[in-house]
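In: With the sequence up front, the predicted model follows.
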Amino acid sequence: MQEYKNITVIGMGKSGLSAVRLLKLLDKNIWAINQGSVEQWGSHEILKDLNQSHLVAQDDPKAIEIVNQSDLIILSPGIPRDIDLLKNCQAPIWCEIELAWQYCDAPVMGLTGTNGKTTTVSFLEECFKHEGKPYFVGGNIGTPFCDYIYQRKTGEIDQAWGIILELSSFQLESIQDFKPKIASILNITFSHGERYNLLSDYANAKREIFKNMDESDFSFWPVGLWDELGLKAPEHQSFEEIHFDKIETVKSYLENLFDLTGLKIYGEHNLKNIYMAFKMWDKFGGSKEAFQQAINSFNAVEYRLQFLGEIEGVKVFNDAKSTNWEATETAIRGVRDLGPITLILGGQRRGEGDDRFDILEKYKSHIQKVLLIGEAGEFLYPLMKDQFPCEYVETIQGVKDYSAKELREGVLLFSPAFPSFDQFRNYIERGKSFTELFID
């Protein structure tokens, strides 16, 4: 990092601000670029003592000059690498994960995949808690990796025994030297059609997690994954292919090692998540005792097939984190044995794969009604109405009104399959709004 003195951070979201804070501590010459005029950025304590001339709007002509004179770019994951601003950039382009990695002092477990990442990482966090040793959990799950480095350098926290990072394809596009001790891919199905035209593009971004690993490290991925994707398997590392294909085998394996009667999360997919978590935990050197305690204490991740309770005879599940069809299919499989399902779908359209509701065909006997909301719901209604009993209710308040009048049994499953940005700032606000409607 010594050779990088003039550093530009693009995107003043949570990861960008964390990167700026660390770079200030490292005494770097920093420029911050963000969408909108500087006055619209909001009040961020981290930016207050920066040279005000170093705060630049993304569409300001000066921004291109700044980028082209920088030694290093830190790019927020939500911003594509092919934006015009970076067209002639010669400097390395990193994500905040890579910046933190340059100063990391503890072994890292990295996990990626299309669905199940947050649940698996959160379960591993529960294991760390019960192990009773210092740890850090972050990345795409919400806490920037740079926060750990900042706190270590300021003496606020002790060195971690282990670090667990949830990693998105957007983050993995912009790593250079990042090298986890243990890395896993849970699954890969098409997602982020707004960023990737092909499944192979998306999958190649995911497999970047392995690119710097060697025989001293260890990787896990589902058996047959690379053949299914038509990609070459990663090389120069030790690995195990995980057999997810038979859920009975997964369950039997776990039951031979642990008492699962205290498990509070639903669905076959969550058994797979726990299975992967154990494989990583065991290889990392964690104790079986801590893992058992995690099984007994872990509650579902908020807004990921979260059981809100039985309300007037209806079992209500909040899966607001679902932003793709596969996540919704997984949720349906998790609750299909609990009664007829009223499924809530919709959100912001992506433009690619929006009409893939044929994925629901095999669950037709389990779905008694589809309630459609938002931009995607309005798009889907004329396409779905002849194949599924459905109704466009526009908002989650419309869902509440419908359920109060019509539902007296079965399952109400909010698993929207689309991003939240048409009606909400993010999936967390969407999930919170849904919960507040049904839980006073």
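Out: That came through fine.
In: Could you use CA atoms for every contact and neighbour count after this?
Out: Noted.
In: can you point me to the longest helix in this protein?
Out: For the chain, the helix with the greatest residue count under DSSP state H is helix 268-284.
In: Give me the distance from that helix to the chain's centre.
Out: 17 Å (C-alpha atoms, centre = their mean, to the nearest Å).
In: Would you mind pulling up the elements that it packs against?
Out: helix 117-131, strand 182-185, helix 247-257, helix 325-335 (3 or more C-alpha pairs under 8 Å, 6 or more residues apart in numbering; DSSP states H and E).
In: Touching the third one from outside, list them.
Out: Right, helix 247-257. Residues outside helix 247-257 that contact it (C-alpha atoms under 8 Å, 6 or more residues apart in numbering) are 243, 244, 260, 268, 271, 272, 275.
In: correct me, but the third one touches residue 294?
Out: It refers to residue 260. No. Assessed by C-alpha atoms under 8 Å, residue 260 is found out of contact with residue 294, at 10.5 Å.
In: Of the two, give the one with the bigger neighbour count.
Out: residue 294 (22 against 15; other C-alpha atoms under 10 Å).
In: And the helices in the stretch 251-400 of the chain?
Out: Assigned by DSSP state H, counting those that start in this stretch, the stretch 251-400 of the chain shows helices spanning 268-284, 288-297, 325-335, 374-384, 396-406.
In: between those, which one is nearest to residue 104?
Out: Residue 104 sits nearest to helix 268-284 of all these, at 17.1 Å, using C-alpha to C-alpha.
In: What about residue 200, how many residues nearby?
Out: 16.
In: which residue packs closest to it, ignoring adjacent ones?
Out: Closest residue to residue 200 apart from its sequence neighbours, by C-alpha to C-alpha, 6 or more residues apart in numbering: residue 229 at 6.7 Å.
In: if I look at that neighbour, how far off is residue 172?
Out: The gap separating residue 229 from residue 172 is 18 Å, by C-alpha to C-alpha, to the nearest Å.
In: what does residue 234 give?
Out: 15 Å.
In: which of those two has more neighbours?
Out: Neighbours per residue, other C-alpha under 10 Å: of residue 234 and residue 172, the larger number sits with residue 172, 23 against 17.
In: can you pull the contacts of the more buried one?
Out: Applying C-alpha under 8 Å, 6+ apart to residue 172 gives the contacts 95, 205, 206, 208, 209.
In: Please compare the first structure with the one that follows:
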Amino acid sequence: MDRYGEPLALWLREPGHVLVVGYGKSGAAAARLLAGRGFRVTVTDRGDKPETDEGIKALAGHGVQFVFGGHPPELLHRPWQFVVKSPGIPYTVPFIEQLAAKGVPIFSEIEVASWFTERPIYAITGSNGKTTTTTLVSEMLRAAGRLPFVGGNIGTPFAEAVLEEQTDEPVVLEVSSFQLMGTWRFRPRGAALLNFYPAHLDYHGTFEAYQEAKWKMFSNMEQGDIAVLNADQDLVAGGASRLRADVHYFSVDHVRFAFGVGVEDEDIVIVERGEVRRLLPIAEVALPGRHNLQNVVAAAALAQAAGASDEAIRQVAATFQGVEHRLEFVRELHGVRYYNDSKATNPDAARQALRSFAHGIVWIAGGLDRGLSFDSLLPELRGRVKAAVCLGQTREALRNTCQRAGVEQIELASSLDEAVQRAHRLAEPGDTVLLSPACASWDMFSSFEVRGSMFKEAVHRL
């Protein structure tokens, strides 16, 4: 049963009062979109009002009202048609719980934006690799002559594409579990689920709830739409039976499927109706590491579903150098190479980065303590990591993990700048200094991007 089918028709026909909770990028974009469609929008945010913000002035000019410094109780009693909640705000926040208890529908910005566009959507989610895969898909479509919008959980909110659209070009979105929890009618034409690893358990409560949020991406997809699943992870591949969409697969180990992209005899191959054709040798893939090979084959499978040619896919796979903060090469100094992998916000992401180097790693790690175990890192630490510099809330736990792995030199740092200085002293010619924190950034930084940028600045000051 379509719970909000009739209300949505009414909302679009007779726009009323809407509350946007959280004045971040997605909240501002949603407010701008809805105000432009005739809704009377109020934005509330716990933070103080910015002293200078041209965005606020522009929105106020469209009738948007603002409430900063908290969520006053009177907001609970207004006749909101629906609420748009910023993805980082948990559903367990009392203000959100109270709105939900009153029966007010609560949506994410990607859900609301999807009401106002007919452009084909290609969405990517998973625990790790989302940004790289999303960027690869968009580049493969560009190489095929398309002009996709790329955004969502990275860069520009989806609502911005809808605001400015005068095109039928595809939309390529990275989507998070936070965003997907607030969806209802969101329907991609094609969607890829990369992997599941424990993450954001402080937000979702359980690993099972986290997985269910990811699976929501496919809820409205039907036969003719294409779901791309990881054939190498049972948690993902095992969910194929729950989907109505046509299922394609990606794999770095085999080609035991009828449709998708896999690896055979050291080549990346495309499989269609069980027939295999060669795309390019693995040795020609520009991105380093097995995890990036997974990203490339996943992107190839989704890009092919979106109409990219073999040649376009091949060209990007052979030339794409990566994105910022994802195993990003920073510089070489005195024979030591420095890499920024600040996006590694959980242990498995750090494990993948560590596996990209054979030995001689001076590892900088640590950050927000979410209670996750670091035991999965032990095999990659042994023999690869010669020294470690630990910082943040998890520094003691990471020091203990490094000790158990037999890392000989372990130091603690109270700041990222100090960590870079210590790593610089520990490294010798031929070594690699790798920032791959295995933790979120929010104990010391506002985002992983800020953390990565500060790392690069510190490296360039050496």
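Out: Perfect, thanks for sending it. Just so you know, these numbers come straight off a predicted model, no measurement behind them.
In: in the stretch 1-150 of the first structure, which spans are strands?
Out: Taking DSSP state E, counting those that start in this stretch, the strands of the stretch 1-150 of the first structure run over residues 6-10, 29-34, 55-57, 72-75, 93-94, 108-112, 135-139.
In: circling back: relative to residue 164 of the first structure, which of the helices and strands packed on helix 268-284 of the first structure is closest?
Out: helix 117-131 (6.9 Å).
In: what stretch of the second structure does the closest one fall on?
Out: Per TM-score structural alignment, the counterpart of helix 117-131 of the first structure in the second structure is residues 130-144.
In: Give me the contacts around the matching stretch.
Out: So stretch 130-144 of the second structure is contacted by 123-124, 147-150, 154, 172-174, 194, 295-296, 298-300, 302-303, 306-309, 312-313, 315-317, 320, 322-323, 326 (C-alpha under 8 Å, 6+ apart).
In: Out of the contacts of residue 172 of the first structure, name the ones that lie in helices.
Out: In helices, defined here by DSSP H, the members of the contacts of residue 172 of the first structure are 205, 206.
In: Can you say which of the contacts of residue 172 of the first structure are buried?
Out: Buried members of these, counted by 16 or more other C-alpha atoms under 10 Å: 95, 205, 206, 208, 209.
In: Quick one: map residue 9 of the first structure onto the second structure.
Out: Counting by TM-score structural alignment, residue 9 of the first structure lines up with residue 20 in the second structure.
In: any idea how far residue 366 of the first structure is from residue 342 of the first structure?
Out: Applying C-alpha to C-alpha, the value for residue 342 of the first structure to residue 366 of the first structure is 9 Å.
In: same thing with residue 151 of the first structure?
Out: For residue 151 of the first structure, the distance to residue 366 of the first structure - C-alpha to C-alpha - is 50 Å.
In: Looking at the two, which is more packed in?
Out: The neighbour comparison of residue 151 of the first structure against residue 366 (other C-alpha under 10 Å) goes to residue 366, with 22 against 14.
In: what's the burial count for the aligned partner of residue 323 of the second structure in the first structure?
Out: Counting by TM-score structural alignment, residue 323 of the second structure lines up with residue 301 in the first structure. Counted with other C-alpha under 10 Å, residues neighbouring residue 301 of the first structure total 17.
In: how much space is there between the closest residue in space to residue 301 of the first structure that isn't next to it in sequence and residue 186 of the first structure?
Out: With sequence-adjacent residues excluded and distances taken as C-alpha to C-alpha, 6+ apart, residue 301 of the first structure is closest to residue 119, at 5.8 Å. To residue 186 of the first structure, residue 119 of the first structure is 11 Å away according to C-alpha to C-alpha.
In: what residues are shared contacts of the two?
Out: residue 273.
In: okay, the helices of the stretch 251-400 of the first structure, which one's buried deepest?
Out: For the helices of the stretch 251-400 of the first structure, the largest average neighbour count (mean count of other C-alpha atoms under 10 Å) is found in helix 325-335, namely a mean of 21.
In: Kindly name the residues of the second structure that line up with it.
Out: Going by TM-score structural alignment, helix 325-335 of the first structure sits over residues 347-357 in the second structure.
In: Please apply the same query to stretch 196-207 of the first structure.
Out: Alignment note (TM-score structural alignment): stretch 196-207 of the first structure is matched to residues 204-215 of the second structure.
In: Need the max-distance pair from the buried ones among the contacts of residue 172 of the first structure.
Out: 95 and 206 (14.3 Å).
In: Just give the number of residues close to residue 442 of the second structure.
Out: 15.
In: Quick one: residues contacting it.
Out: Taking C-alpha under 8 Å, 6+ apart, we find residue 442 of the second structure in contact with 367, 368, 448.
In: Return a ChimeraX selection command for the buried portion of those residues.
Out: A single ChimeraX command suffices to select whichever of these are buried according to 16+ other C-alpha under 10 Å:
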select :367,368,448
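In: quick one: which of the strands of the stretch 1-150 of the first structure is nearest residue 358 of the first structure?
Out: Nearest to residue 358 of the first structure, of these and by C-alpha to C-alpha, is strand 108-112 at 26.1 Å.
In: helices and strands around the closest one, which ones?
Out: strand 162-166, strand 182-185.
In: how close does the longest one sit to the second structure?
Out: Meaning strand 162-166 of the first structure. With the two structures superposed, strand 162-166 of the first structure lies on average 0.8 Å from its match in the second structure, counting by mean C-alpha distance after the TM-score superposition for the first structure.
In: In the second structure, what range does that strand match?
Out: Across the second structure, the stretch matching strand 162-166 of the first structure (TM-score structural alignment) is residues 170-174.
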